[in-house]
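Engineer: Here is a sequence with its predicted model. Questions after.
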Amino acid sequence: MGSSIDNPKAESILTEFLKERPNLRFIRLQWIDYSGVLRARIITPERCLQIARGADICTLSQNCMVIPISTAPKCWPDGIEEWHLLPDWDSLIVCGFSPSHASVMCFTSCDNLDNPLARCPRFALCQSLEVFDVLFGEHHILMGFEIEFVFLDETYTPLQSLDQTVGYSMLSGLRGKNLDIIETIMDSLIASGIDVHHFHVEAVHQYEIALSALPPLRAIDSLIMAMETIRTQALRHGVRATVTPSPVLSGPMSGIHAHFSINPNPPNSSSFLSGVLARMKSLCAFGLSNCDSYCRIAPDCAGEWIAWGTGNKDLPIRQVHPGRWEFRFLDATANAYLFTSAIISAGIDGMKTGLVLEMKDCTVVPSALGSEEVDVKLRDVGVTDRMPKTLQESLEAAKADHEIIKWIGRELHNQYIRVKEKEAEYFLKMTTDERRRKFLDYF
């Protein structure tokens, strides 16, 4: 399944890694909490070797996964708990933006549970991939992510310069300082061994970097390193780079688009798609996982209707070709491990049960039509349901979805929903700008 818990080769993997990098001084033990926040403990190589040998372990407190962004640092853990970080040694990577640092993504283990990994999103994804491999071992999944981001100045407004971004794939915005920043980001990603498919201007004030396809676990690890690289290198140029969904009060909205393919394409890949469509409202609780995520329930973003279409960017699922889709209902506030686990589980269910794809390929661009006309044309292709418009609506769907609960496990499901309900409760009490600034602190 592409992960390494209790890896018998842990010490040799780390020893070889360090031998090839004699100037390495620190290693970041990293994890993603339920709010999509990257957290880390930074240790020396010497201590890291002790952990790899099983002679030491990194211990965390009960708040390590459950701090809502809206109330931080206040949180509501179940009680006194002891958590541990279990490094996935196969994820070791140099931090290209700081060559004396490396990082390793970790599983999160809670000693208080019968199954200590029952609340770990990374482990949930590993389990989903294992089920897929058992059932469809002749096929494999690849994923690649597109990252949209915006540069802001110290006043949290879009960076102004003579070289201003104007529109999609134009060179305006790539002739001056902004290009220098992005080149530094690219150099760092290359130094980390992350393959970039392309970068370009996406919209006014907005850029995009697209990562090349990898197996899901490694693809998400690369996504996390790429977002941290973008933020770090921009800051070193005196600029704030943000991947938050709503970076400015009036302007571009940023998402993470997940390209997902089954290789080779199975004859029943349409059933995988049908399984995802059947669970869309629940899945939005994991992909559009915070209040500001729902500004992207809009044309040319995450879409307004539960539908799919070949080449259609006005919908939440754009089919590139059969067996390859772009899932557009994802942003940087999500825990991408948990989102991908839920997507794969829904697709597996569709394939196992032979779920027929009754919804037709939607060639309609809903945003180009009037309200009455769009209802008629969408109904003709089997599209009748709208995307959820709020986090609360998605959470209610996920709470009532017993299959989702079964797939990711009740422990993980309950913990995640509790954090998200607190975020929804407290964010709704804030003004739009208060909420925006809170997200800017994190993403």
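Structural biologist: That came through fine.

Engineer: drop to CA atoms for contacts and neighbour counts, all remaining ones
Structural biologist: Noted.

Engineer: the strands in the stretch 151-300 of the chain, which residues?
Structural biologist: 196-203, 206-211, 240-242, 256-263 (DSSP state E, counting those that start in this stretch).

Engineer: Could you say which of those is packed most deeply?
Structural biologist: strand 240-242 (a mean of 25; mean count of other Cα atoms under 10 Å).

Engineer: and the strands of the stretch 151-300 of the chain as CSV, adding distance to Thr333?
Structural biologist: Shown next, in CSV, are the strands of the stretch 151-300 of the chain (distance: least, Cα to Cα, whole Å):
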stretch, distance to Thr333
strand 196-203, 20
strand 206-211, 17
strand 240-242, 11
strand 256-263, 10
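
Engineer: hold the first one in mind and look at this next one:
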Amino acid sequence: MDLPPKPTLENLRHVVNNFPIIDNHAHNIIQPALIDTIPVESVTSEAQGHALRDAFKSLPHLRAAQQLRQLYECPDEANWKELLAQRLEWLRSGPERLNQHCFQGVHALLIDDGLASPEKVLPYHWHDRYTKAPSKRIVRIETLAERLMESILDGITIDDLDDASFFTDTWVTFTEEFERELQELIQDPEVAGFKTVICYRTGLDIEPDYEQAAREVGLPFERYIERCVRKRKFRIERKPFNDYLVLRALEILSERVPYLDAMSKPLQLHTGLGDNDIDLLKSNPAHLQPLIENYTNVPFVLLHSAYPYTREAGYLVTVYKNAYLDVGEVFPMVSRDGQKSIMRQALEIAPGSKLLYSSDGHYLPETFWLANLQFRQVWLELMTEYIEKEDITPHQAIAMTKDILFNNSNLLYNLQYEAIFDDYTIPTKALTFTARPGVEPSPQPTVVPLPPRPETRSQPSVLAPSSAIPRTTSEGPQLPPFPPPPKEPQVYDTALYDQFMQQNPEVKFVYIQWMDYMATMRVRIVPIKEFDRLMRTGSRIGISQGNTGTLQNDGPTPVMNPVGQIYVEPDLQSLRRTHKKDPLPSATVMSFWRDEKGNLIRECPRANMELLINDLQYNYGIKLLCGFEIEVTFLRRNNDQQGEPYMLLTRTHAWGTMTPEQWLQIPFLAEIATSLSEMGIEVQQFHSESGQGQYEFVLAPQPLLTAVDSLIQARQVVAQIAALHDLRATLHPKPFPGIGTAAHAHISLDPPDRDLQFFVGGVLDHLPAICAFTMPEEVSYGRVADDSWTGGTWVAWGTQNREVPLRRVTDGRWEIRCLDGFANMYFAISAVLAAGILGLKRNLVEFPQKDVLYNPSQLDEAGRLAHGIARKLPASFEEAAHALAMDVDLSGALAEGFVRDYLAMKESEQKMLAEMPDHGRRVWLIERY
């Protein structure tokens, strides 16, 4: 497998200057007719009125002016007046071009649209024309409350205040409506989070006790209502009332989490830097510590770098899992040295996974452009310095860059966007602004062409919706989109298909296959003429949405939805000739699931696994190889209807033996190995396993998705060749007493230097939940026992230790032992990948779980604790399912709603199986797996 070279400073520079941004805190652009009402110099200062005049002599202004000259294509010697004249010309002749330049490199915006009245600014979704993905709303709770109160008090006069019940009735109406609005907004997919500006109003020293705040709000609420009625001013700035609003919002957010330990939508809080409305002493985020502790399932986002209290904010985000630091607004409001100092303070102890980029862009498009440019400049200087001092490596700097620009916000706000980017293909010519002759343009963020996908597979559409909205100009000449959109991808690689058919002209049919949630293979048999039409026209096969929510026997589950279509798209990378004993001259191919527009959907097992593979490669520089062991028990059918329906193929049998009885089976076993080899699936060896009639075929390591595809296709061959010999090949983990059948997977990391973070810090940490995928039936847990070489019952790892579920074979290579043939291998490996990525994000270097060189079951309690062994694996599928339901981090790392749907379907399946007699259940499972 070709690996990219180790990243260098040049790769870091490429990533910093070009990686797409999720701007986690911004505001709307002002209406074009009002753009002249906002002084341009305000882009670098919070000063207002006469105080703003002095901004011209500040370092932030002088630096921004130099950069704006380049933006507007002014000569270096142009003064401020000339710069404004050039800007005015841009606004008259082509404002769309200016906007396109200013939003270049921005993937998505999260917009607080409560800064100004809707009549003054453009709606939040207007900005979608300049971004790769749709904008989302951040709802300001004070604005929500004020507009709600204005509606409630519409038509109320001073005379109404004399009614004894007026204030009580108004309070009840307001609180009910406020809660109803918040509940609806929490459910609204357009709303990414909420925000409070209580820092501006009454300070961050919020009363932490909700009941106490509710008791204190009475009289201040009445005074507020009187002012609203008398003066028609609805701004909320009475501390008890402001405190109550924030606490009520936190209560509602906290109550609406879907399950224990889940996180609500985030709450952003203005902290630190602000205009003269703010009480600087009360803008210190340290005041928020009691609130952060009281509402542990609400993420708190501390905005604007908390400047000048960055260190306090850094401390909070380090010690509380639900606190995050936004590093916006200081770009471009602070000088370059100040920005570097602020970022240094943020990085002193705060994890890179808790920092979020924002522009705080508002009103003028230039605010977005300056913040984007200046952040990248300062960040590159810092990362380069840390690398040169050998504090970090280029790879770590690249990973941190991607986190702060994109990944952290993507995960925190549950956006499910994808950044498609190649760290190693550096464009020879970047997209830059056109400059006047003799004027050197500054480096600009660029969007590079789509990179090749890992494993040299064709790049699929992303799961996130695309914002390919046609761009138009409101005046002036029609301009091409900027940056130019990628070309429409070709659905199928027809050259690859043509090559396959030239090598296999005898193929007359194609098995188009996919694996459902219950690990059942589904298939459509398509004549080659129809398959050829699909390839040439880019068509797909439509199936009912409901087919993805049924059991192995098509029994219904709560997930089944008979409304809608899924479109099955063959992945030509998995296309291969079937074995020669197949009754049809045919080929077989695995498939993706897409929607009607061709986008991959969250239900698709292969697509979700591939996204995790991409995440590992592009964000962590890690590629994976995987080799599977196919353990299988061969059974003869017993025609005696009164007795046991199966007989074991061999009885004089042990691990690695070849008795005369076994020797007679060599031609049959070799037929399987030869058939696989002819299909291009390499078998490295095969041998007898410990159980009677049990054999193992060891497949060669391959890139991960290819390895799983090959495993599934190989298992079909094993079962089909066995059927030709009137045998049943089963993967059942316990087909007979004394026979335990596993499905071990060997996974190798390249480079191997972070395998402990991946496997110990990630996989082992989430192993009880992962078992719900790797051992997905109740009988799966009958195979696993101590002192039996089945991986044991303790959550532990060890080098060359087969009594632990996670065996380290050598540096970078690990064996997953708590895995059997009932598993949907796409799901099982996806869970391992997701957990491993969580471990990489934590980036620990020391772990409580030590390399155990003993059988954990033979250690006493003190010995196990010395090795960090404190938990047991689930003893039943019910326990594993509960562990998965409780593992919010692992659920969040997988596709949206996937864990919920999977557990709902498994619940239906387990109920169906429980109603069968033990004997009937065993036969039912043997015949299907």
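Structural biologist: Alright, I've got the coordinates. Because the structure is predicted, anything quoted here is derived from the model rather than measured.

Engineer: returning to that earlier point: nearest to Glu16 of structure 1, of the strands of the stretch 151-300 of structure 1?
Structural biologist: Checking the strands of the stretch 151-300 of structure 1 against Glu16 of structure 1 by Cα to Cα gives strand 196-203 as the closest, at 25.8 Å.

Engineer: The strands of the stretch 151-300 of structure 1: which one's closest to Ala302 of structure 1?
Structural biologist: strand 256-263 (9.2 Å).

Engineer: equivalent range in structure 2 for that closest one?
Structural biologist: Strand 256-263 of structure 1 corresponds to residues 743-750 in structure 2, going by TM-score structural alignment.

Engineer: show me the contacts for the residue nearest the centre of structure 1.
Structural biologist: Centroid check for structure 1 by Cα atoms, centre = their mean gives Ala336 as the closest residue, at 3.2 Å. Going by Cα atoms under 8 Å, 6 or more residues apart in numbering, Ala336 of structure 1 touches Gly36, Ile220, Gly287.

Engineer: Ser188 of structure 1 versus the closest residue to His259 of structure 1 other than its chain neighbours, what's the distance?
Structural biologist: Setting aside the residues directly before and after it, His259 of structure 1 is nearest to Glu326 in space (Cα to Cα, 6 or more residues apart in numbering), at 4.4 Å. The gap separating Glu326 of structure 1 from Ser188 of structure 1 is 26 Å, by Cα to Cα, to the nearest Å.

Engineer: And these two? Which one has more around it.
Structural biologist: Shown here are Glu326 of structure 1 and Ser188; by other Cα atoms under 10 Å, Glu326 has more neighbours (26 against 23).

Engineer: Give me the secondary structure label for the equivalent of that one over in structure 2.
Structural biologist: Using TM-score structural alignment as the criterion, Glu326 of structure 1 maps onto Glu815 of structure 2. Under DSSP: H, G, I helix; E, B strand; the rest coil, the three-state class of Glu815 of structure 2 is strand.

Engineer: Counterpart of Tyr511 of structure 2 over in structure 1?
Structural biologist: So Tyr511 of structure 2 corresponds to Arg28, using TM-score structural alignment.

Engineer: Enumerate every residue touching that match.
Structural biologist: Applying Cα under 8 Å, 6+ apart, one finds that Arg28 of structure 1 lies in contact with Ala40, Arg41, Ile42, Ile43, His101, Ala102, Ser103, Val104.

Engineer: Pretty sure the match of Glu326 of structure 1 sits against Leu749.
Structural biologist: No. If you go by Cα atoms under 8 Å, Glu815 of structure 2 and Leu749 don't touch, sitting 11.8 Å apart.

Engineer: I'd assumed Leu86 of structure 1 was in a helix, is it?
Structural biologist: No. When classified by three-state DSSP, Leu86 of structure 1 is found to be strand rather than part of a helix.

Engineer: roughly how far apart are it and Ala72 of structure 1?
Structural biologist: For Leu86 of structure 1, the distance to Ala72 of structure 1 (Cα to Cα) stands at 25 Å.

Engineer: How far does stretch 713-730 of structure 2 sit from its chain's centre?
Structural biologist: Put simply, stretch 713-730 of structure 2 sits 38 Å off its chain's centre (Cα atoms, centre = their mean, to the nearest Å).

Engineer: swap in stretch 324-337 of structure 1?
Structural biologist: Computed by Cα atoms, centre = their mean, the chain-centroid distance of stretch 324-337 of structure 1 equals 5 Å.

Engineer: What's the end-to-end length of it?
Structural biologist: With Cα to Cα applied, stretch 324-337 of structure 1 spans 19 Å between its terminal residues.

Engineer: who touches Lys911 of structure 2 in this structure?
Structural biologist: Applying Cα under 8 Å, 6+ apart to Lys911 of structure 2 gives no contacts.

Engineer: meant to ask about Ile543 of structure 2
Structural biologist: Counting by Cα under 8 Å, 6+ apart, Ile543 of structure 2 has contacts Gln565, Ile566, Tyr567, Val568.

Engineer: Pipe the contacts of Arg28 of structure 1 into CSV and attach neighbour count and secondary structure per row.
Structural biologist: Listed next are those as CSV, based on neighbours: other Cα atoms under 10 Å; DSSP: H, G, I helix; E, B strand; the rest coil:
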residue, neighbour count, secondary structure
Ala40, 17, strand
Arg41, 14, strand
Ile42, 15, strand
Ile43, 15, strand
His101, 20, strand
Ala102, 24, strand
Ser103, 21, strand
Val104, 21, strand
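
Engineer: Right, I'll call it a day here.
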